[in-house]
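Asker: this is a predicted model, with the sequence first.
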Amino acid sequence: MLKTSQIVVQKLQCVSAATQGATLILFHIQASADRIIIFGKEANLRFLGVCGTWLVHRTFKVSPLFDQVFVIHGYRNETSFPLLYYLPRTEPLQHTPEFSKTILKRLQIVFPEADQKGYFFHFSQAVYRKFHSLPEVLHQYSNDSEFAHQIRQWNALAFIPPDDVQLVYDILMDEPFFVADGIQTLLAESELIWVSRWNRQRTRRSTPMFDINLWNCYPLVLEDIPKTNNNCGTFHRGFLSLPGPAHPTTYQFLGGLKKEQALTKTRLSRSNIPMKHRLKNLKPLYLSTMTETSLSPSICDR
C-alpha cells in the first residue's frame, strides 16, 4: 500500500509520451533479461496522479511469459480502481502475497516521499503461518475458541497507536497465557520480525525486520484508508476468471485486460458522483472498542 501525490505524473510522463494513448502498452523494455511491460492508459495515469493512496497487489496465475503481475490501484472516494498492470521479467521473490523487503526497498527508491503501509491480512497470515511449525499449537488454535482468542491478541497490536505497541507488547507477554513455554517458542521469531527484542540488560531494543509503522493499522483506520486488500483481492479473483485458465496465452491475457480496462473506464467516468454520506466520526470509537475487546481486561486496566 502507498500513499503518494502528483509526483506520479512526473515519474511516468516519459512512459506515456511515446504511446499517445493509442495502445494499452505504456512502457516496454524488450531486452530479454530485463523485459518489462506496463499496461494502462494515459487517463489512468492522470487519475492515479490525483489519488492520495495507491494499493499495490500481485498475482502469479494470469501472466503469459512472466512469472507475476503487479496491479496498481488508485484509491479515491472509498473506492479502488485498477489502473496500471506491471509485468516484470524476474523470478517471483516469494510465492506468498506477504511483506517483501525487496519490493519495499524498490518502491522506496522510486517513490522516496511515499508512506508505505502493509496489509493487515498479510500481517495476520504471517503470524498464523507460524502455527504450522508447531502442530499441537495449530490443533489447539483450531479447536479451542478461548485459546484462539488469546492468540489473536497478538494481531490486535496492529490497532494500537504505533508509539505504544512495544509497551503493550511487553505487558501482553507478561500475561500467564503467553508465558507458557509453547507460546514463547511460537512468538520468539515473530518478536524479532515485527516488534523487536530487549537486550539482556533491557537497556535497548533490537531493530525489527519490519518497522512497526509498516504493519500498524491505527492511522489507516482513523484516516479511513483500507487496512486490508479486500478490494484488490475481489478484483483479482474477477480478473483471474476473465483470461480463462491459469497462465493463459498472450491473446487470452490481453483480451481479459481490454475487458477490465473497459470496466475501469466506465467506473472512472462515474468516480466524481458524490457518494452517500458515511458516519466517519464513528471510526475512532470503533477503533477504540475493537482494540479494548481484543486485549484482555487485565491489560486494558493497566
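Answerer: Sure, I can see it.
Asker: from here on, contacts and neighbour counts on C-alpha atoms
Answerer: Noted.
Asker: quick one: buried residues of stretch 42-61?
Answerer: For stretch 42-61, burial by neighbour count (16 or more other C-alpha atoms under 10 Å) applies to 42, 44-60.
Asker: er, stretch 220-236 actually
Answerer: When neighbours are counted by 16+ other C-alpha under 10 Å, the buried residues of stretch 220-236 are found to be 221-222, 225-229, 231-232, 235-236.
Asker: list the buried residues for stretch 193-204?
Answerer: 193-197.
Asker: and for that stretch, what's in contact with it?
Answerer: 165-166, 169, 191, 205-212 (C-alpha atoms under 8 Å, 6 or more residues apart in numbering).
Asker: switch to 7 Å and redo it
Answerer: Taking contacts as C-alpha atoms under 7 Å, 6 or more residues apart in numbering, the residues outside stretch 193-204 that touch it are 166, 191, 205-212.
Asker: roughly how far is that stretch from the heart of the chain?
Answerer: 27 Å (C-alpha atoms, centre = their mean, to the nearest Å).
Asker: swap in stretch 137-146?
Answerer: Worked out by C-alpha atoms, centre = their mean, stretch 137-146 lies 27 Å from the chain centre.
Asker: could you do stretch 263-273 as well?
Answerer: On C-alpha atoms, centre = their mean, the centre of stretch 263-273 falls 24 Å from the chain's centre.
Asker: so which bits of it are buried?
Answerer: 264-265, 268.
Asker: out of the buried residues of stretch 220-236, which are inside helices?
Answerer: Counting by DSSP state H, these place 221-222, 231-232, 235-236 in helices.
Asker: included below, for side-by-side comparison, is a second structure:
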Amino acid sequence: MLKEYLNPPDSFSCDFEKGLLNTIQLTFEKCKVLGCWFHLSQNLWKHVQSYGLVEKYSSDKEFYKAFQRLKALPFVPCDDVVDAFKVIKCNSPVEFNLMLEYFETYYIGKLKKNSKSVREEPMFAIETWNVYERIEKDLPRANNNLEAWHKVFGNDCKKNPTLHKLINQFRLEQNLTEIILDQINSGDTYKRRNNK
C-alpha cells in the first residue's frame, strides 16, 4: 500500500540474501538490485573456511592468487565476466576447484547439459554482483556505510520502540541530515558523529 505513494527506487543496494532480492524484484520490477562487493568477498572467504582451505590459502601462493582473482572478477565488465572466469579456472590449482564450482553455481551459472556455451541462471545474476559499471559511474560498490548508519540509528532508537517513538526518531534523523546537507552546500566539512 505504501508503494503507491512513493516514487519507485532506481536501485537497491543489499547483501546476498535471496529472499530479500526476490522481494525487491517482485515489488519494484524495474529496480536494479546491486549486491555488496564486501559481502560477496566475505561469502567467498566463508567458503574457504567451510571447505577447510584456510591453511592452503595461507601457504600456497597459487591458491592465494586464484582466490584474489576470483575476488577481483566483479571489477571486470559484465560482458567479459564469463570469459574472465574461464581464464581464472584454467590458471587455478586443482585444490581451488571447490571454490570455482561454488562460484560458478551461484554467481556465473553452470553450463547446461550437453552445451559448451549456454548456462543455467545463477542464483545471483552477474549484473547484481558486478561493480564495474558502479565504478564507472562513481557509485559505491559496497553498502557498509548503510549498515553503519543502521547500527547508529538502531542504537539511537533503542529496542522495540513504539510507532510514535520510531516516527520521531526518523524526523530527528531527517532534520540532522538536512542540517548536514546545508553545511556541506555552504562549504563546511562534514564531521562524523562519534558513537563513543
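Answerer: Perfect, I can see it now. Predicted model, so just to flag it, every value in this text is computed and none were measured.
Asker: so after superposing, what's the score?
Answerer: Laid over one another, the chains give 0.76 as their TM-score (TM-score structural alignment, normalised by the length of the second structure), with 184 aligned residues with a C-alpha RMSD of 3.2 Å.
Asker: just the helices in the second structure please.
Answerer: Under DSSP H, the second structure gives helices at 18-27, 37-50, 54-59, 61-72, 81-90, 97-103, 126-129, 132-136, 144-157, 163-185.
Asker: before we move on, back to that, most neighbours of all the contacts of stretch 193-204 of the first structure, which one?
Answerer: Counting neighbours by other C-alpha atoms under 10 Å, the top entry in the contacts of stretch 193-204 of the first structure is residue 212, with 22 neighbours.
Asker: what residue in the second structure is paired with that residue?
Answerer: With TM-score structural alignment as the criterion, residue 212 of the first structure lines up with residue 126 in the second structure.
Asker: which residue packs closest to the most centrally placed residue in the second structure, ignoring adjacent ones?
Answerer: The centre of the second structure sits closest to residue 36, judged by C-alpha atoms, centre = their mean, with a distance of 1.3 Å. Distances taken as C-alpha to C-alpha, 6 or more residues apart in numbering place residue 142 nearest to residue 36 of the second structure, at 4.3 Å, with adjacent residues excluded.
Asker: residue 35 of the second structure now?
Answerer: residue 129 (4.8 Å).
Asker: got the contact list for the one you found?
Answerer: By C-alpha under 7 Å, 6+ apart, the contact set of residue 129 of the second structure is 34-37, 74.
Asker: from residue 181 of the first structure, how far out is the residue lying farthest from the centre of the first structure?
Answerer: The C-alpha centroid of the first structure is most remote from residue 201, which lies 35.7 Å away (C-alpha atoms, centre = their mean). For residue 201 of the first structure, the distance to residue 181 of the first structure equals 22 Å [C-alpha to C-alpha, to the nearest Å].
Asker: next: residue 11 of the first structure.
Answerer: For residue 11 of the first structure relative to residue 181 of the first structure (C-alpha to C-alpha), the value is 51 Å.
Asker: same check on residue 234 of the first structure?
Answerer: Taken as C-alpha to C-alpha, the span from residue 234 of the first structure to residue 181 of the first structure is 40 Å.
Asker: then residue 238 of the first structure?
Answerer: Separation of residue 238 of the first structure from residue 181 of the first structure (C-alpha to C-alpha): 44 Å.
Asker: what's the answer for residue 127 of the first structure, then?
Answerer: Counting by C-alpha to C-alpha - residue 127 of the first structure and residue 181 of the first structure are separated by 17 Å.
Asker: which of those two has more neighbours?
Answerer: residue 127 (18 against 9).
Asker: quick one on the thing from earlier: what's the farthest-apart pair in the buried residues of stretch 220-236 of the first structure?
Answerer: 222 and 236 (26.6 Å; C-alpha to C-alpha).
Asker: residue 42 of the second structure maps to what in the first structure?
Answerer: Counting by TM-score structural alignment, residue 42 of the second structure lines up with residue 125 in the first structure.
Asker: and that match, how many neighbours?
Answerer: 14.
Asker: over to residue 154 of the first structure?
Answerer: 18.
Asker: alignment lookup: residue 156 of the second structure to the first structure.
Answerer: Using TM-score structural alignment, residue 156 of the second structure pairs with residue 242 in the first structure.
Asker: quick check: that match touching residue 255?
Answerer: No: using C-alpha atoms under 7 Å, residue 242 of the first structure makes no contact with residue 255, being 8.1 Å away.
Asker: looking at these two, which one has more neighbours?
Answerer: It is residue 242, of residue 242 of the first structure and residue 255, that has more neighbours when counted by other C-alpha under 10 Å, with 18 against 15.
Asker: what's the counterpart of residue 147 of the second structure in the first structure?
Answerer: Aligned partner of residue 147 of the second structure by TM-score structural alignment: residue 233.
Asker: ok, its match to residue 256 of the first structure distance?
Answerer: 17 Å.
Asker: before we move on, what about residue 135 of the first structure?
Answerer: 41 Å.
Asker: who has more neighbours, those two?
Answerer: residue 256 (20 against 11).
Asker: just to revisit the earlier point, the residue nearest to residue 36 of the second structure against residue 40, yeah?
Answerer: No: if you go by C-alpha under 7 Å, residue 142 of the second structure and residue 40 don't touch, sitting 9.4 Å apart.
Asker: thinking again about what came up before, got CSV for the contacts of residue 129 of the second structure, with distance to residue 56 of the second structure too?
Answerer: Output for the contacts of residue 129 of the second structure, formatted as CSV (distance: C-alpha to C-alpha, whole Å):
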residue, distance to residue 56 of the second structure
34, 31
35, 28
36, 26
37, 23
74, 23
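Asker: nearest to residue 16 of the second structure, out of those: which one, please.
Answerer: Closest approach to residue 16 of the second structure among the contacts of residue 129 of the second structure (C-alpha to C-alpha): residue 35, at 6.2 Å.
Asker: what's the burial count for that closest one?
Answerer: Residue 35 of the second structure: 26 neighbours (other C-alpha under 10 Å).
Asker: alright, I will stop here.
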